[in-house]
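> pasting the structure only:
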């Protein structure tokens, strides 16, 4: 049991810790101290549902359908390009200079829609959770696949909680406008690199 849990945590960590639209959004909300608990809970819930769906067999089904994989790959690339360009434009504009918690305030509803968009509109999320983690988890013998899923979900819970609530520790650095420019620039470059990697894959 423990071996499967640790394997799930390790595989999940390798995928979830890369900079992506979801992580960037959680970090930004944490830095601005806006609806952090809501954002983190929605991320965890989405990861849980997608991982369980993948381990239950959807990941294997998608892997066996080249057309679905092609759609996911090109759709993911298009989203990542859009997000990357958006981040680079933000780095070059006044949008990246807003570091105070009271500015650009969102209602709970808008905050929920924002994190759902950053999570569910990104096909890369499905490639990581449903396809990759689902396919690997589904190959575990017996009940091992469920313990693998438990480990992956546990890692996601720890990661998003640490990223969201721990972001305030970085607040002193992000009080400077240049820090926001650097963050947006880094996110934009990584998004475009991920898109290129998807298209070449």
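The structure has been received and is ready for your questions. On a predicted model such as this, the values are computed, not experimentally measured, just so you know.

> only C-alpha atoms for contact and neighbour calcs from this point on.
Will do.

> which residues of this structure fall in helices?
2-16, 21-32, 36-53, 59-63, 66-91, 108-120, 123-126, 134-138, 144-166, 177-200 (DSSP state H).

> Residues contacting the second one, please?
Contact partners of helix 21-32, identified using C-alpha atoms under 8 Å, 6 or more residues apart in numbering, comprise 17, 35-36, 39-40, 43, 83, 99-102, 115, 118-119, 122, 160, 163-168, 170-171, 174, 187, 191.

> redo that, cut-off 6 Å
With contacts defined as C-alpha atoms under 6 Å, 6 or more residues apart in numbering, helix 21-32 is touched by 36, 101, 118, 119, 164, 167, 168, 171.

> Restricted to buried residues, select those in PyMOL.
The buried residues among the contacts of helix 21-32 can be selected in PyMOL (16 or more other C-alpha atoms under 10 Å) with this line:
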select buried, resi 36+118+119+164+167+168+171
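
> Closest one to residue 72 out of the contacts of helix 21-32, please.
Using C-alpha to C-alpha, residue 119 comes nearest to residue 72 of the contacts of helix 21-32, at 14.4 Å.

> Presented hereafter is structure B, for comparison with structure A:
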């Protein structure tokens, strides 16, 4: 149980720090668009990555740094594109959440799932933190590495569920289009900052 609790706390600490993915899950939760699908994609991705790290894939990634480098630049390009789209929504004021159905601006489920996948798998921090770091900490638990991994997966499930579905409680504060313009502006700035940090290494 100590290993599982350690995995839970470590997993939560690392997941909360991965900004671009969290911003997208929060935005989908606020818009009430395909929240379950997005949460499940993020959770399933973490299950794969955490399990890979705990089973020793981290050592393989250390030997092939070009994989992380490729993900880094692909992530920079994707985040810049996403930032441009968010900035355009903020300037035009067409990203409203509560009126999305009436205004025909809903995001399709496929697009939401693909965006969640891209924000997860094109982020090199996912490989560095979730696979390498969590994998190293899991290895330090010896025979209890699986319990550590299960705890980390539990942390991921708690975080994404709370972030996606808990965002609905903020819906009453976001009924005005101006609030969504501010949110999309914040999304654009966040994506630009994360892209800049990735580009700078």
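Yes, it's here. Worth saying up front: this structure is predicted, and the values here are computed from it rather than measured.

> where does the TM-score land?
The TM-score (TM-score structural alignment, normalised by the length of the first structure) is 0.83; 199 aligned residues with a C-alpha RMSD of 2.5 Å.

> Quick check: which of the helices of the first structure is buried the most?
Among the helices of the first structure, helix 134-138 has the highest mean neighbour count (mean count of other C-alpha atoms under 10 Å), at a mean of 26.

> From the chain's centre, how far out is that one? Work that out for me.
Computed by C-alpha atoms, centre = their mean, to the nearest Å, the chain-centroid distance of helix 134-138 of the first structure equals 19 Å.

> what's the answer for stretch 60-77 of the first structure, then?
19 Å.

> In the second structure, which residue range corresponds to it?
Using TM-score structural alignment, stretch 60-77 of the first structure corresponds to residues 59-76 of the second structure.

> Name the surrounding residues that touch that stretch.
Contacts for stretch 59-76 of the second structure (C-alpha under 6 Å, 6+ apart): 122, 123, 124, 195.

> do that again at 8 Å, thanks
With C-alpha under 8 Å, 6+ apart as the criterion, stretch 59-76 of the second structure contacts 118, 119, 121, 122, 123, 124, 127, 132, 195, 196, 198, 199.

> Include distance to residue 73 of the second structure when you put those into a markdown table, please.
Below are the contacts of stretch 59-76 of the second structure laid out as a markdown table (distance: C-alpha to C-alpha, whole Å):
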| residue | distance to residue 73 of the second structure |
| --- | --- |
| 118 | 12 |
| 119 | 13 |
| 121 | 12 |
| 122 | 8 |
| 123 | 9 |
| 124 | 9 |
| 127 | 14 |
| 132 | 19 |
| 195 | 9 |
| 196 | 11 |
| 198 | 8 |
| 199 | 7 |
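
> still on that earlier bit, mind telling me the two of the contacts of helix 21-32 of the first structure farthest from one another?
119 and 171 (23.8 Å).

> on average, how far is stretch 76-88 of the second structure from the matching bit in the first structure?
When the first structure is overlaid, stretch 76-88 of the second structure sits 2.7 Å from its aligned residues on average, using mean C-alpha distance after the TM-score superposition for the first structure.

> for stretch 179-188 of the second structure, same thing?
Looks like 1.9 Å for stretch 179-188 of the second structure (mean C-alpha distance after the TM-score superposition for the first structure).

> Tell me who's in contact with the closest residue to residue 156 of the first structure other than its chain neighbours.
Nearest non-adjacent residue to residue 156 of the first structure, counting by C-alpha to C-alpha, 6 or more residues apart in numbering: residue 44, 6.3 Å away. Residues in contact with residue 44 of the first structure (C-alpha under 8 Å, 6+ apart) are 153, 156, 157, 160.
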